[in-house]
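Novice: predicted model and sequence below, questions to follow.
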Amino acid sequence: MKALVHAEINGFEGLAYREINEEQPKAGEVRVALKGAGLNHRDLFTLTRHKNTDPPLIIGSDGAGIVDAIGEGVTNVQVGDSVIINPGLGWKENSDAPPADFEIVGLPFHGTFAEKIVIPAENAVHKPEFLSWEEASVLSLAALTGYRALFTRGKLQAGMKVLIPGIGSGVATFLLQFAKAAGATVYVTSRSKEKCMKALELGADKAFDSNVDWTAELVGEKMDLIIESVGAATFNKSLDQLRPGGTIVTFGASAGDVVEFDLRRFFYGQFNLLGSTMGSGEEYLEMLQFIEKHEIKPIIDRTYHLSEFKEAFERMEKAEQLGKIGFSIV
């Protein structure tokens, strides 16, 4: 089968769209013939984490397709079923943190940037009918990350004020849609005027330039909840906008992972700082129920054929996208 494989050379130069042997499902596993896949920032990081001394690896975490083979003992799906892939491996029930053996599809195990993938049967979930193949293929990792950050960790309730710095990413667009569906007032930032305008179209109550004075833009407003995925470049700006007793949930550090802040101001403010990553299988099913109830669909930036991976990776590396970048496979 054809796949996007990382091998022999560290970094982007080690990627090649080439032939690789397809696998057969073992007991408790299924094989999915993929219709599409979704690109995430994690895929960029994988190119440095997966070393040239490691065995060749098919990268990619998001995907959807049709079950074409099942292993012994599989009962939750049948050959011919349309499924969406939950990329989280080994985290079944919701818990304070993932178990020690938690992994994500695409590293260290083969991922979704291929014509076929073998995964544990429990990670093949029936595709919501209202989603197209293109939409289902890019949904899982970003939507699950956003769902856990907002609801499990952030305890979002209707009427809360929420700030989402850096609205361009796939997770951020889900955060905006989820928070509005839950009845929150949502503020977003971006360095891009175009992305701010798009956020307003998606329902944001206010969108403003990340480079301006946030306090001046939000005069008289303090946030109940801030979802931070940018990192050092915005963390202290976010902290300035938090109400006493408010909460920051962080799951990313694309603009720096080391932050200094005034600890005295933090504890006098009675602030809460929570980390979050991905989510459990239980939360994944809750998230799918939530998007079906509210008919939420991914915001798709562009879709490339898998053989056009260079253009897709370059677009994400330059942060030019608004929403999800997808790959068509068939």
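Specialist: Noted; the coordinates are in hand.
Novice: going forward, measure contacts and count neighbours with C-alpha atoms only.
Specialist: OK.
Novice: all helices for the stretch 51-200 of the chain, in order.
Specialist: Along the stretch 51-200 of the chain, counting by DSSP state H, counting those that start in this stretch, helices occupy 133-137, 140-147, 170-181, 193-201.
Novice: near Leu239, how many other residues are there?
Specialist: 22 (other C-alpha atoms under 10 Å).
Novice: and if you look at Ala319?
Specialist: Ala319: 12 neighbours (other C-alpha under 10 Å).
Novice: next: the one 3 residues further on.
Specialist: Applying other C-alpha under 10 Å, we find 22 other residues in the vicinity of Leu322.
Novice: TSV for the helices of the stretch 51-200 of the chain, including distance to Glu22 and mean neighbour count?
Specialist: Putting those into TSV (distance: least, C-alpha to C-alpha, whole Å; neighbours: other C-alpha atoms under 10 Å) gives the following:
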stretch	distance to Glu22	mean neighbour count
helix 133-137	20	24
helix 140-147	23	26
helix 170-181	30	24
helix 193-201	40	17
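Novice: and of those helices, who's closest to Ala253?
Specialist: Smallest distance to Ala253 across those (C-alpha to C-alpha): 13.1 Å, for helix 170-181.
Novice: identify whichever of the helices of the stretch 51-200 of the chain lies nearest to Ser276.
Specialist: Across the helices of the stretch 51-200 of the chain, closest to Ser276 is helix 140-147 (C-alpha to C-alpha), at 7.8 Å.
Novice: other residues contacting that closest one?
Specialist: Applying C-alpha atoms under 8 Å, 6 or more residues apart in numbering, the external contacts of helix 140-147 come out as 40, 61-63, 84-87, 170-172, 174-175, 178, 276-279, 283-284, 287.
Novice: one more pass at 7 Å, please.
Specialist: 62, 86-87, 170-171, 174-175, 277-279, 284, 287 (C-alpha atoms under 7 Å, 6 or more residues apart in numbering).
Novice: before we go on, here's another structure to hold up against the first:
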Amino acid sequence: MSGVVLVGHGGFENLEFRTDLPVPKVGAGEVLIRVAAAAINNTDINTRIGWYSKAIREGTSEGGLTGFAATEDDDASWTGQALKFPRIQGADCCGHIVAVGDGVDPTRIGERVVVRNLLRTYVDYRPWECWTFGSECDGAFAQYAKAPARETFNITSDWSDVELASIPCAYSTAEGMLHRAGVKSGETVLITGASGGVGSAAVQLAKRRGATVTALAGQSKADQVRRLGADRVIFRGNDLVDALGKDSIDVVIDVAAGPQFSQLLDVLKRGGRYAVAGAIAGPIVELDVRTLYLKDLSFFGCTFQDDVIFENLVSYIERGEIRPHVGKTYPLENIVEAQKDFLSKEISGKLVLITPK
């Protein structure tokens, strides 16, 4: 089959498009999927460049093109373990089941499906543990992929394959943050990186919960973020305290961290909640612990997701409660072009790879 393999940490030279890869062999409880489309995510780039290594102190963009000289392979995956190469990446998968392993109902062959991007089957459903599809196991950047049957979800929707492929990673991350922080109707929510995949998903999903949403985004993306449902847009780089006032926000949903971190805490109300699932603007921040305890703030680091998160997303799609936000598509062999566009942040919406027929 055709696919893209990651052969090491670093620049784009570590992504190899090949046409001689073996089709995965399904085991008991697994399904084989003919991949139709797979989206690009921050985690794909972070994994390629070894950004998860504690030796790295810069944001993703600093090493996105060439990698980091300081990366230490031993802790350069999101789990803090060494990644096994070669690896087929791709956390987002939409396709059709073409074969099943022992113990899987054969009538599932032909289903159009999406795969839960954080897999629990391979860790026996232990609390707080999971594998990322395309990190600890091969993912969707290929013509075929295998996945646990119980974490592969049939979808009844008129969305295209490309649109469905834009959902799993970004939307489950966003929904996981909102779920963990307990966002409720009537609350005020500030969302960073609101024009990106996770941020734009969070805008929609927070509005679905009845929250009032303030989005932090680049000026050129403001109208698009408003169309997704944001009640107010603050331009990236503006002082948040000047724009919003101190103690004005119930919940911060953050994927950026970086230099504005302290401002995010300043605008939180007393008893406010801060949820984070990324640090694209820089992982090392300055925290005045007095702000944390004197304002009775709650912090939520959000990676692991309860099973209900992905199950809810499927129901939101099927009931038409959310809509996809696709910016551009590419053939799979053009993955380097797609990642360059992703890093440029010039295209709003998900960038999706289409696999060869």
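Specialist: The structure has been received and is ready for your questions. All figures in this text were calculated on a predicted structure; none of them were measured in a lab.
Novice: quick check: TM-score for this pair?
Specialist: Remark: TM-score between the superposed chains equals 0.92 [TM-score structural alignment, normalised by the length of structure 1]; 325 aligned residues with a C-alpha RMSD of 2.4 Å.
Novice: among the helices of the stretch 51-200 of structure 1, which is nearest Phe235 of structure 1?
Specialist: helix 170-181 (15.5 Å).
Novice: angle of that closest one against helix 140-147?
Specialist: Taking axes from the mean of the first three to the mean of the last three C-alpha atoms, to 10 degrees, one finds that helix 170-181 of structure 1 is oriented at 50 degrees with respect to helix 140-147.
Novice: give the aligned range of helix 170-181 of structure 1 in structure 2.
Specialist: Aligned by TM-score structural alignment, helix 170-181 of structure 1 corresponds to residues 197-208 of structure 2.
Novice: again with stretch 250-269 of structure 1
Specialist: Going by TM-score structural alignment: stretch 250-269 of structure 1 matches residues 276-295.
Novice: okay, now that stretch: how far is its last residue from its first?
Specialist: 18 Å (C-alpha to C-alpha, to the nearest Å).
Novice: buried ones in that stretch?
Specialist: Residues of stretch 276-295 of structure 2 classed as buried: 276-283, 292, 295 (neighbour count, 16 or more other C-alpha atoms under 10 Å).
Novice: contacts for it?
Specialist: Residues outside stretch 276-295 of structure 2 that contact it (C-alpha under 7 Å, 6+ apart) are 57-60, 253-259, 261-262, 270-271, 300-303.
Novice: recalculate using a threshold of 8 Å.
Specialist: 57-61, 173, 177, 253-259, 261-262, 265-266, 269-272, 297-298, 300-303.
Novice: circling back to that earlier point, tabulate the buried residues of stretch 276-295 of structure 2 (CSV), appending secondary structure.
Specialist: Rendered in CSV, the data for the buried residues of stretch 276-295 of structure 2 read as follows (DSSP: H, G, I helix; E, B strand; the rest coil):
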residue, secondary structure
Val276, strand
Ala277, coil
Gly278, coil
Ala279, coil
Ile280, coil
Ala281, coil
Gly282, strand
Pro283, coil
Leu292, helix
Lys295, coil
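Novice: what residues does stretch 203-217 of structure 2 touch?
Specialist: 174-175, 178, 183-195, 225, 228-236, 321-322.
Novice: isn't Val115 of structure 2 right next to Gly95, touching?
Specialist: No. If you go by C-alpha atoms under 8 Å, Val115 of structure 2 and Gly95 don't touch, sitting 9.0 Å apart.
Novice: and Phe153 of structure 2, how many residues sit next to it?
Specialist: 17.
Novice: trace it over to structure 1, please.
Specialist: Using TM-score structural alignment, the partner of Phe153 of structure 2 in structure 1 is Val125.
Novice: surely that match meets Asn86?
Specialist: Yes. Using C-alpha under 8 Å, Val125 of structure 1 is in contact with Asn86, at 7.1 Å.
Novice: contacts only, for the aligned partner of Val79 of structure 1 in structure 2.
Specialist: Here Val79 of structure 1 is matched to Ile109 in structure 2, going by TM-score structural alignment. The contact partners of Ile109 of structure 2, by C-alpha under 8 Å, 6+ apart, come to 96-100.
Novice: conserved subset of these in structure 1?
Specialist: Retained in structure 1 by both residues aligned by TM-score structural alignment, their matches' C-alpha atoms under 8 Å are the following of these: 96-100.
Novice: so which of these wins on neighbours?
Specialist: Neighbour-wise, those (other C-alpha under 10 Å) top out at Ile97, 27 neighbours.
Novice: to which residue of structure 1 is that one aligned?
Specialist: Ile97 of structure 2 maps onto Val67 in structure 1, with residues paired by TM-score structural alignment.
Novice: could you dump the helices of the stretch 51-200 of structure 1 into JSON lines with distance to Pro25 of structure 1 added?
Specialist: Below are the helices of the stretch 51-200 of structure 1 laid out as JSON lines (distance: least, C-alpha to C-alpha, whole Å):
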{"stretch": "helix 133-137", "distance to Pro25 of structure 1": "21"}
{"stretch": "helix 140-147", "distance to Pro25 of structure 1": "22"}
{"stretch": "helix 170-181", "distance to Pro25 of structure 1": "31"}
{"stretch": "helix 193-201", "distance to Pro25 of structure 1": "42"}
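Novice: out of these, the one nearest Glu320 of structure 1 is which?
Specialist: Short answer: helix 193-201, nearest of the helices of the stretch 51-200 of structure 1 by C-alpha to C-alpha, at 9.6 Å.
Novice: how near is Ile9 of structure 1 to Met316 of structure 1?
Specialist: Taking C-alpha to C-alpha, one finds Ile9 of structure 1 at 21 Å from Met316 of structure 1.
Novice: those two: who's more crowded?
Specialist: Met316 (18 against 15).
Novice: on the three-state scheme, that one is what?
Specialist: Going by three-state DSSP: Met316 of structure 1 is helix.
Novice: and Val352 of structure 2, what pairs with it in structure 1?
Specialist: Val352 of structure 2 maps onto Gly326 in structure 1, by TM-score structural alignment.
Novice: do the same with Gly182 of structure 2
Specialist: Checking TM-score structural alignment: Gly182 of structure 2 goes with Lys155.
Novice: burial count for its match?
Specialist: Lys155 of structure 1: 12 neighbours (other C-alpha under 10 Å).
Novice: can you give me the helices for the stretch 201-330 of structure 1?
Specialist: 214-217, 235-240, 263-268, 281-294, 309-317.
Novice: nearest to Ala97 of structure 1, of those helices?
Specialist: helix 281-294 (12.5 Å).
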